[in-house]
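Asks: Mind folding the following:
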Amino acid sequence: MTRAMQLGKEKHALALQCAEAKLGELIPGRFSREQRYRYDPQTGQKQLVSREEARTLLQQGCGDELEGTIVPDIVIHSGNPLEALAVYDFKFPCPDTNKPTWREYEKGPFAGSTQGKIYLEILKVGPNLIAPIRGIIRWLESQK
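Replies: Purely as a prediction, here's the structure:
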């Protein structure tokens, strides 16, 4: 792992802690941090995957069962994590002056699409990027 990658990882962890603390004060019980969602494209149904379930699958060597799941950084919801109202993903480009972008999936069921497009398809709300210097970049703006 490069130093830049390590710094990005540390910034990401700190941003998540900060967001969780503030949202916990403002809208307790109406947001999720790094909630994993499983999606069935044939039925259009989504379901929550707990951290414990994901950890168990990985420990049992069944990580492939997590393929096709998504893990947005922050989801604001109605009180039910399956009813997303807003979605946010932190991005830490290096250097900070680089434009943040949605990661493109190279393989798996989402290959050729971006994180943002998949979040929109599954969660039914335009996701937003959050980046240093630039702040919140709304979905439509992130597509330019």
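
Asks: contacts and neighbour counts: CA atoms only from here.
Replies: OK.

Asks: Which elements pack onto the longest strand belonging to the chain?
Replies: Determined from DSSP state E, the single longest strand within the chain is strand 84-90. Contact partners of strand 84-90 among helices and strands, from 3 or more Cα pairs under 8 Å, 6 or more residues apart in numbering; DSSP states H and E: strand 74-77, strand 127-131.

Asks: Contacts for the last one next, please.
Replies: Contact partners of strand 127-131, identified using Cα atoms under 8 Å, 6 or more residues apart in numbering, comprise 86-93, 100-101, 116, 119-120, 136-139, 142.

Asks: Strand 127-131 and the longest helix anywhere in the chain, what's the angle between them?
Replies: The longest helix of the chain (DSSP state H) is helix 3-26. If you take axes from the mean of the first three to the mean of the last three Cα atoms, to 10 degrees, helix 3-26 sits at 120 degrees to strand 127-131.

Asks: The helix or strand just after helix 3-26 packs against which elements?
Replies: Sequence order places strand 31-33 as the next helix or strand after helix 3-26, per DSSP states H and E. Contacts defined by 3+ Cα pairs under 8 Å, 6+ apart place strand 31-33 against helix 3-26, strand 74-77.

Asks: Now do the first one against strand 84-90, angle only.
Replies: Orientation note: helix 3-26 sits at an angle of 150 degrees relative to strand 84-90 (the same axes, to 10 degrees).

Asks: Identify all contacting residues around helix 3-26.
Replies: By Cα under 8 Å, 6+ apart, helix 3-26 touches 31, 33, 73, 74, 90, 91, 92, 93, 94.

Asks: Could you find the two of these that are most distant from each other?
Replies: Taking Cα to Cα as the measure, those span a maximum distance of 28.3 Å, between 31 and 94.

Asks: To compare with the earlier structure, here is another sequence to fold:
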Amino acid sequence: MWSLVILTVLQAGCLLEAELAEVTGECGPRDLTPECCLKQHPGQWERCTGSSEMVEVTGRSTSLGMKALATGMAVATVAMKPQINSAERRGVELAADLLAKVEKAITKCVRQADQYVNDYHFNGKSPDREICEQIKVGEKTTWAAYLGLFKHEQAWPCLREALNKLIPPDRYRLYPRFQFNEKKGQWEYMDENTVSQIVSAQGWKGLTGTIEPDIILLDKNGVIVRVYDLKFPCPETNSAYWSRYTKGRWMDQSQGDLYFHALQVKPILVSPRQGIIRED
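Replies: Reported below is the predicted structural model:
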């Protein structure tokens, strides 16, 4: 477990990087991991989140999957390598009743994470539009982006525990990363060692152009059969949607379209209010 230190809870308004650097102390029982990391390493937003400035699509794509690596936590290695769906190796879907249980568990964890973080920061209330649009850290990290990061973080332990009760650990991945192999002209799964080596040698910028859905489900042969991405709209009355990349190689492409093109499985959105969102 990461070393923990507490971050002062603000009920409203903004917290600037300069203020982060002044806060020290030890964690309490309700602390959130990235916030505690920021307390232990004041001002080191990139180290604790994987991004110097979190942006809705491009920022999270380089942050959430790197939580463990950002603080030196060992990442468990699973033997079966995810295989991208194709006509040659079409994946076998989970049984309908099992899939229903899995998706119910995912939705439950998403809703619990959403409620916990709102309780933590806003005494049980959901932030309104004005707060969501306020800058929380740095020059462009809004409360909406900041809360989204921590809600994802809060969901991971719940998801792992819930999914382990329903399917074998090698039949799913949380925040897997994929890159496009220029020589082969195809997308490939990046194992944790490869990601770690790239970050060590090139920093977080070395992962530019890679993608990282939140959850994938695999069949018994390791073929990807389901892809899920968690969204935490702020304010909660907003509908979850696929954002578009605002820079880089995939600029102007929809995140959902890119996931589909890369993994050959139609991705599914999950949000606290809407649950599993199936699009036609």
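
Asks: Would you give the TM-score for this superposition?
Replies: Between these two chains, after superposing, the TM-score reads 0.84 (TM-score structural alignment, normalised by the length of structure 1); 139 aligned residues with a Cα RMSD of 2.0 Å.

Asks: ok so, going back, report the buried members of the contacts of strand 127-131 of structure 1.
Replies: Among those, the ones that count as buried by 16 or more other Cα atoms under 10 Å are 86-93, 100-101, 116, 119, 136-137, 139, 142.

Asks: The residues you listed: which two are farthest apart?
Replies: 86 and 93 (22.2 Å).

Asks: returning to that earlier point: would you list the contacts of helix 3-26 of structure 1 in JSON lines and tack on distance to residue 127 of structure 1?
Replies: Listed next are the contacts of helix 3-26 of structure 1 as JSON lines, based on distance: Cα to Cα, whole Å:
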{"residue": "31", "distance to residue 127 of structure 1": "14"}
{"residue": "33", "distance to residue 127 of structure 1": "14"}
{"residue": "73", "distance to residue 127 of structure 1": "10"}
{"residue": "74", "distance to residue 127 of structure 1": "10"}
{"residue": "90", "distance to residue 127 of structure 1": "11"}
{"residue": "91", "distance to residue 127 of structure 1": "13"}
{"residue": "92", "distance to residue 127 of structure 1": "16"}
{"residue": "93", "distance to residue 127 of structure 1": "18"}
{"residue": "94", "distance to residue 127 of structure 1": "21"}
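
Asks: OK, contacts around the residue mapped onto residue 126 of structure 1 from structure 2?
Replies: When structure 2 is aligned by TM-score structural alignment, residue 126 of structure 1 is paired with residue 266. Taking Cα under 8 Å, 6+ apart, we find residue 266 of structure 2 in contact with 226, 227, 256, 259, 260.

Asks: With residue 40 of structure 1 instead?
Replies: By Cα under 8 Å, 6+ apart, the contact set of residue 40 of structure 1 is residue 46.

Asks: now it: how far from residue 62 of structure 1?
Replies: As judged by Cα to Cα, to the nearest Å, residue 40 of structure 1 and residue 62 of structure 1 stand 18 Å apart.

Asks: for residue 127 of structure 1, same thing?
Replies: As judged by Cα to Cα, residue 127 of structure 1 and residue 62 of structure 1 stand 29 Å apart.

Asks: Neighbour count for these two, which is higher?
Replies: residue 127 (25 against 13; other Cα atoms under 10 Å).

Asks: distance of the closest residue to the more buried one other than its chain neighbours from residue 53 of structure 1?
Replies: Spatial nearest neighbour of residue 127 of structure 1, excluding adjacent residues (Cα to Cα, 6 or more residues apart in numbering): residue 87 at 4.6 Å. Distance, residue 87 of structure 1 to residue 53 of structure 1, using Cα to Cα: 23 Å.

Asks: Over to residue 101 of structure 1?
Replies: Applying Cα to Cα, the value for residue 101 of structure 1 to residue 53 of structure 1 is 30 Å.

Asks: Grab the nearest non-local neighbour of the residue positioned nearest the centre of structure 1.
Replies: What sits nearest the mean C-alpha location of structure 1, by Cα atoms, centre = their mean, is residue 72, with 1.5 Å. Closest residue in space to residue 72 of structure 1, ignoring its immediate chain neighbours: residue 34 at 5.5 Å, by Cα to Cα, 6+ apart.

Asks: Tell me, how many residues neighbour the alignment partner in structure 2 of the one you found?
Replies: The equivalent of residue 34 of structure 1 in structure 2 is residue 175 (alignment by TM-score structural alignment). Using other Cα under 10 Å, the number of residues around residue 175 of structure 2 comes to 20.

Asks: start and end residues in structure 1 for the host helix or strand of residue 201 of structure 2, please.
Replies: Per DSSP H and E, residue 201 of structure 2 falls inside helix 192-202. Alignment of helix 192-202 of structure 2 against structure 1: residues 51-61, by TM-score structural alignment.

Asks: How about stretch 229-249 of structure 2?
Replies: Matched against structure 1 by TM-score structural alignment, stretch 229-249 of structure 2 falls on residues 89-109.

Asks: Look through structure 2 and tell me its longest helix.
Replies: Under DSSP H, structure 2 gives helix 96-122 as its longest helix.
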